[in-house]
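Engineer: Quick one, structure for this:
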Amino acid sequence: MRIAVTGSIATDHLMVFPGRFADQLLEGRLAAVSLSFLADRLEVRRGGVGANISFGLARLGLRPLLVGAAGVDFAEYGRWLAGAGVDTSGVRVSDALHTARFVCTTDEEHNQIATFYAGAMSEARHIDLAEAHRRRTLDLVLVGADDPEAMLRHTATAHRLGIPVAADPSQQLARLDAEQVRSLVEGARYLFTNAYESALLMERTGWSEEEVLRRVGTWAVTHGAGGVRLLTVDRPPVPVPAVVPQRVVDPTGGGDGLRAGFLAALSWGLPAERAAQLGCALATVVLESVGTQEYKLLPTDLLASVECAYGVDAARDLAPHLDGPVPDERR
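Structural biologist: Down below sits the predicted model:
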């Protein structure tokens, strides 16, 4: 399966505040907040949802096409992604703007305050997905958080060309209006949101959960440590528990890892429940590392996590695709 991942390409500046944001917020004074948090650690990492998901897919042995816009400073980042196995021929490189920046501070309870600077991402609206499809047929397009006009254009192009869409509006839901959100969701084969985004999506569209499900194939709703719920119209929800991490080092990028694992398993012809299980396992690998693309991925360790969380049958289904040993049913 040839997967195109559209979405942001960014540099992450990740800081850690050794306290609780909540302790600094004064009741009755939230209308005029002026705060500064003294961070005691800074990590500068590669990021962006499009790049992160593409990187995860490449780590799992696929060669995804990354579709997005980057800046004049992209050369080294581009070599990194290409070296990992990502096809970067779909990246538009601006001749004037810098690559987008994500600046995020995390407190001791893993709450986050972040700012995103779009930079060259604003040029993603000029990318024509149809050109990539003409060069080599696309079997699935994930439309991730990006320049809003680009998200709408890619969705419309994919539907016009008959390419299945995985809608993942995530951070951009807060910026999109009702009609835009409806356009991104309507007709998607897969829809990804976290629990808060689910409520926001329904508020924006005016649709109930059932009305959303009548318009999409499978809706994957992530609940952090609570795992994933797979929703499909006229069927009971399928809960998929999370893979418990040994230690959460950095929560940034866990959702991108989940999406990469989910899409990879789908490309192998596995059902949505198995896809969610692999996604949860990969998300945990990301959570146990600092940064969103610095994790090591060992098939044997990943399969061991899957077997521990979901049983030997799940590990056996995934093993042939991960080049790992097939678990012994007698264990």
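Engineer: okay, CA-based contacts and neighbour counts for the rest of this
Structural biologist: OK.
Engineer: so what secondary structure elements neighbour the helix or strand harbouring Leu184?
Structural biologist: For Leu184, the element it lies in under DSSP states H and E is helix 178-185. Using 3 or more CA pairs under 8 Å, 6 or more residues apart in numbering; DSSP states H and E, the elements in contact with helix 178-185 are helix 148-161, helix 195-205.
Engineer: can you list contacts of stretch 108-122?
Structural biologist: The contact list for stretch 108-122, computed with CA atoms under 8 Å, 6 or more residues apart in numbering, reads 8-9, 16-21, 68-71, 93-94, 96-106, 146-147, 250-251.
Engineer: again, only this time at 6 Å
Structural biologist: For stretch 108-122, the surrounding residues in contact (CA atoms under 6 Å, 6 or more residues apart in numbering) are 18-19, 69-71, 97-106, 147.
Engineer: What of stretch 46-56?
Structural biologist: 5-12, 64, 256, 260.
Engineer: same deal with stretch 144-158?
Structural biologist: Against stretch 144-158 from outside (CA under 6 Å, 6+ apart): 6-8, 122, 124-125, 168-169, 172.
Engineer: Next, the structure of the following sequence, for comparison with the previous one:
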Amino acid sequence: MNLYLGVFGHTALDVILKVPNLPEKDSSIAVESRVVRYGGTAANIARAAAEMDVDVSLASFVGDDFPEDYLNSLKESGVCTYDLKNMEGYNTPTCWIVNDAKGEQITIIDQAVMDHAESFELATRTMNECDILHIGTGKPDYYEKIFERTDSEKKTIAFDPAQELEYVYEPSTFEKFLRKSDYFFCNKKELKVALNYLNEDTPQGILKYVDTLVVTKGAEGSSLYLSDEKVDIPAYEPQEVVEPTGAGDAFRAGFYAGLDRGMPLVECCKTGSARASFSVECSGPQDNLVNWEEVRDRFEKID
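Structural biologist: The predicted structure is shown next:
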């Protein structure tokens, strides 16, 4: 079986808390609301992409407490879960996501089983059967094995360590992985970290290492950097903003849905913006699943 996209990273449970404002150090604040949602960056991307008819495999580790309903929902969306491995004796990663009224966010994560990924077998089926490998959050020691394995296989690799870039990666490891990648995804904050690690002054400096840089900027849209140009892509204005969790993952899913259909990279970023707009209209990263036709409709309204 040949698949288009293989997504490596977290499958997690998200505990989403809403507060009036993020607390200062050594202070407390009351929670206004609490919900538990299915999440994890890799699972979010994979499920959203599958709902848009992208053939996608999810490569991730979960624990004994992984809900069967979550597994079934991934399968029902069309995600190949062969490499979603349930590891006996471990817990499933859990994120506590705190959002305030201004849209600012902090996240606390228990890596759980993913903290031991380097001791587990590689997800070889995803590596072998997928055209594009999206390397997301997770242990660099595990991903180093994947990069080594794919060196001679000419796989297209997108590197997207997300928030873990700042506290999981050493600059030397980041640079090594970046040199082996074709795409680099990040948000504005992660871009600053990347530039600092590489001793570069501008985003264009990252193009010394990869062919394509995609920077997501929330309500400001996104920026696409190529060797000869920079293109700013506006966001699609959502009907309402409930909370931002998973919007970046939704953007990536939309990007791949466009890429899978042979669309130019600028249009892929527009499909990413269109897909992300649905995500912020709900309270969980997998709560507002939409098909390609719905995304295409919003895509056509982006200037």
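Engineer: Tell me which of the contacts of stretch 144-158 of the first structure fall in strands.
Structural biologist: Members of those lying in strands (criterion: DSSP state E): 6, 168.
Engineer: Please tell me which one of the contacts of stretch 144-158 of the first structure counts the most neighbours.
Structural biologist: Within these, Thr6 tops the neighbour count with 31 neighbours, counted by other CA atoms under 10 Å.
Engineer: That one -> the second structure?
Structural biologist: In the second structure, the residue matched to Thr6 of the first structure (TM-score structural alignment) is Phe8.
Engineer: Do I have it right that its match meets Ala59?
Structural biologist: Yes: at 4.8 Å, Phe8 of the second structure and Ala59 qualify as touching, with contact defined as CA atoms under 6 Å.
Engineer: Relative to the second structure, what is the average displacement of the helix holding Leu184 of the first structure?
Structural biologist: Helix 178-185 of the first structure, aligned to the second structure and superposed, deviates on average by 1.1 Å (mean CA distance after the TM-score superposition for the first structure).
Engineer: Would you check the span in the second structure matched by that helix?
Structural biologist: Mapping helix 178-185 of the first structure onto the second structure (TM-score structural alignment) gives residues 171-178.
Engineer: So which residues make contact with that stretch?
Structural biologist: Tyr197.
Engineer: Give me the distance from that stretch to the chain's centre.
Structural biologist: 19 Å (CA atoms, centre = their mean, to the nearest Å).
Engineer: swap in stretch 206-220 of the first structure?
Structural biologist: Centre-to-centre, stretch 206-220 of the first structure and its host chain are 20 Å apart (CA atoms, centre = their mean).
Engineer: Just the buried residues of that stretch, please?
Structural biologist: Using 16 or more other CA atoms under 10 Å as the test for burial, stretch 206-220 of the first structure gives 212-213, 215-220.
Engineer: Please flag which of the residues you listed sit within helices.
Structural biologist: Here DSSP state H is the test, and these give 212-213 as lying in helices.
Engineer: Taking the buried residues of stretch 206-220 of the first structure together, which two end up most distant?
Structural biologist: Arg215 and Ala220 (13.8 Å; CA to CA).
Engineer: Need the three-state assignment for the counterpart of Val31 of the second structure in the first structure.
Structural biologist: Using TM-score structural alignment, the partner of Val31 of the second structure in the first structure is Ala39. For Ala39 of the first structure, the assignment made with DSSP: H, G, I helix; E, B strand; the rest coil gives coil.
Engineer: how near is the nearest residue to Ala39 of the first structure once chain neighbours are set aside to Glu203 of the first structure?
Structural biologist: Nearest non-adjacent residue to Ala39 of the first structure, counting by CA to CA, 6 or more residues apart in numbering: Phe17, 4.5 Å away. Distance of Phe17 of the first structure to Glu203 of the first structure, given as CA to CA, to the nearest Å: 32 Å.
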